[in-house]
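Structural data only, the sequence is not supplied:
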């Protein structure tokens, strides 16, 4: 199996302390993530690093410039004791068809909903993604995303740390594998404590994050 999944769009590194995690990434890799933008109303903002090609890393956490959101922040960042790779996303050629196919195979990746944010230069980005209670809670089964007519984040001159490997472990890998197949996703998966791990190439050598 390839160590980098096909159609990988991005990895999500969630954190309760955004500035500290961005500083830690910079210290460990020698590469400073670029500001992505705020998710208005959700109470979060992100920083981005290209993983090579059309894949990237999203570092997401609470936005101190926003008021408290009405509901929980995305990716349960408020409940995390520290930064953790919580999930990943793939970009299928046809989002709607991929969702229908997954449901036909016995897994519902969730309803498709629109989202948006503005880049620091004011450009509005709009995309659609799967979201909902039917997604597997492990985070190991990727959510699906479609950027539509928006310029993909990797096309904006992001700093680059090429992805060398993405892998995961779960107490019961055989529970997860059929769900990965349902969304046409491949992931190196072994038995062990629940978690996602990725390794990037950097000016300071390979660096692994969990």
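Structure's in. What do you need? What you are looking at is a predicted structure, and each value in this text was computed from that prediction instead of being measured.

hey, let's count contacts and neighbours off CA atoms from now on
Fine.

Could you list every helix and strand that the longest helix along the chain packs against?
Longest helix in the chain, counting residues (DSSP state H): helix 18-29. Other elements packing on helix 18-29 under the criterion 3 or more C-alpha pairs under 8 Å, 6 or more residues apart in numbering; DSSP states H and E are strand 55-62.

The structure to be compared is supplied as follows:
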């Protein structure tokens, strides 16, 4: 298990501005990732070093948006003004995670502008709606990876997470912490975040120095 990507939400109307703003701070151009037809969302991605990436995702005016856990989570966060939604860990075999959750992972795919598809399985999205400090999990089914789309210049250094219990509620705490690839976690008390849990900020090493995205 390893950290795969972090997800930042914006509204559809603000998508272009958000991608431009974050990309300019990172020194990286975001790539149009296309539409998630099953979930009613679309994204842009920025490749990072160490095989990771940042996703900027927005809800679409589509029935699936309010009918799937991922679509609902993205839509709710966009209505709250956007910002960091979650972090995502990838694994080569998702079946032990399915066994722990007691359900099967959901198939996901997104269609790029050139017509090619990225495919994966995901599980744990239902849980992040109420516990945003928890990540969810994916297994890639295609060889392409968004960290290869574009020019890679920046690297995640630290993630600031609001969670008083520091993942004690997660079945996979040890695996998560060991899958960070030397990225540090700065835990903060939810009382300093108006009671909200989840990602507060991500610090990245860029060509112009350390940048904090919040």
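Thanks, I have the structure now. Source: prediction; values computed, not measured.

still on that earlier bit, what range in structure 2 does the longest helix of structure 1 sit on?
Using TM-score structural alignment, the residues of structure 2 aligned to helix 18-29 of structure 1 are 15-26.

next one: the matching stretch to chain centre, how far?
16 Å (C-alpha atoms, centre = their mean, to the nearest Å).

Show me which residues of that stretch are buried.
15, 18, 19, 22, 23, 25, 26 (16 or more other C-alpha atoms under 10 Å).

Which residue of structure 1 is paired with residue 135 of structure 2 in the alignment?
By TM-score structural alignment, residue 135 of structure 2 lines up with residue 142.

so who does that match touch?
If you count contacts by C-alpha atoms under 8 Å, 6 or more residues apart in numbering, residue 142 of structure 1 has them with 87, 88, 89, 90, 180, 185.

Which of those are still contacts in structure 2?
Using both residues aligned by TM-score structural alignment, their matches' C-alpha atoms under 8 Å, structure 2 keeps these contacts from the contacts of residue 142 of structure 1: 87, 88, 89, 90.

Which ones among the residues you listed map onto strands?
Members of these lying in strands (criterion: DSSP state E): 87, 88, 89, 90.

List just the nearest of those residues to residue 170 of structure 1.
Nearest to residue 170 of structure 1 among those is residue 87, at 13.1 Å by C-alpha to C-alpha.

What separation is there between that closest one and residue 59 of structure 1?
Per C-alpha to C-alpha, to the nearest Å, residue 87 of structure 1 is found 11 Å from residue 59 of structure 1.

Neighbour count: the two, which is higher?
Neighbours were counted for residue 87 of structure 1 and for residue 59 using other C-alpha atoms under 10 Å; residue 59 has more, 27 against 21.

I'd assumed residue 17 was in contact with the more buried one.
No: checked against C-alpha atoms under 8 Å, the pair residue 59 of structure 1 and residue 17 is beyond contact range at 10.3 Å.

mind listing the strands for structure 2?
Going by DSSP E, structure 2 shows strands at 2-9, 31-36, 41-48, 52-59, 83-90, 106-111, 117-123, 136-140, 155-162, 184-188, 198-206, 209-213.

between the ones you listed, which gets nearest to residue 148 of structure 2?
strand 41-48 (6.3 Å).

Onto which residues of structure 1 does that closest one map?
The aligned range for strand 41-48 of structure 2 is 44-51, by TM-score structural alignment.

And the contacts of that stretch?
18, 22, 33-39, 56-63, 66, 73-74, 154, 158-163, 200.

That one vs structure 2, mean deviation?
Its matched residues in structure 2 lie on average 1.2 Å from stretch 44-51 of structure 1 after superposition (mean C-alpha distance after the TM-score superposition for structure 1).

Check the offset of that stretch from the chain's centre.
Its chain's average C-alpha position is 9 Å from that of stretch 44-51 of structure 1, according to C-alpha atoms, centre = their mean.

Could you find the closest non-adjacent residue to residue 142 of structure 2?
In space, and not counting its chain neighbours, residue 142 of structure 2 is closest to residue 119: 5.6 Å by C-alpha to C-alpha, 6 or more residues apart in numbering.

All set, thanks.
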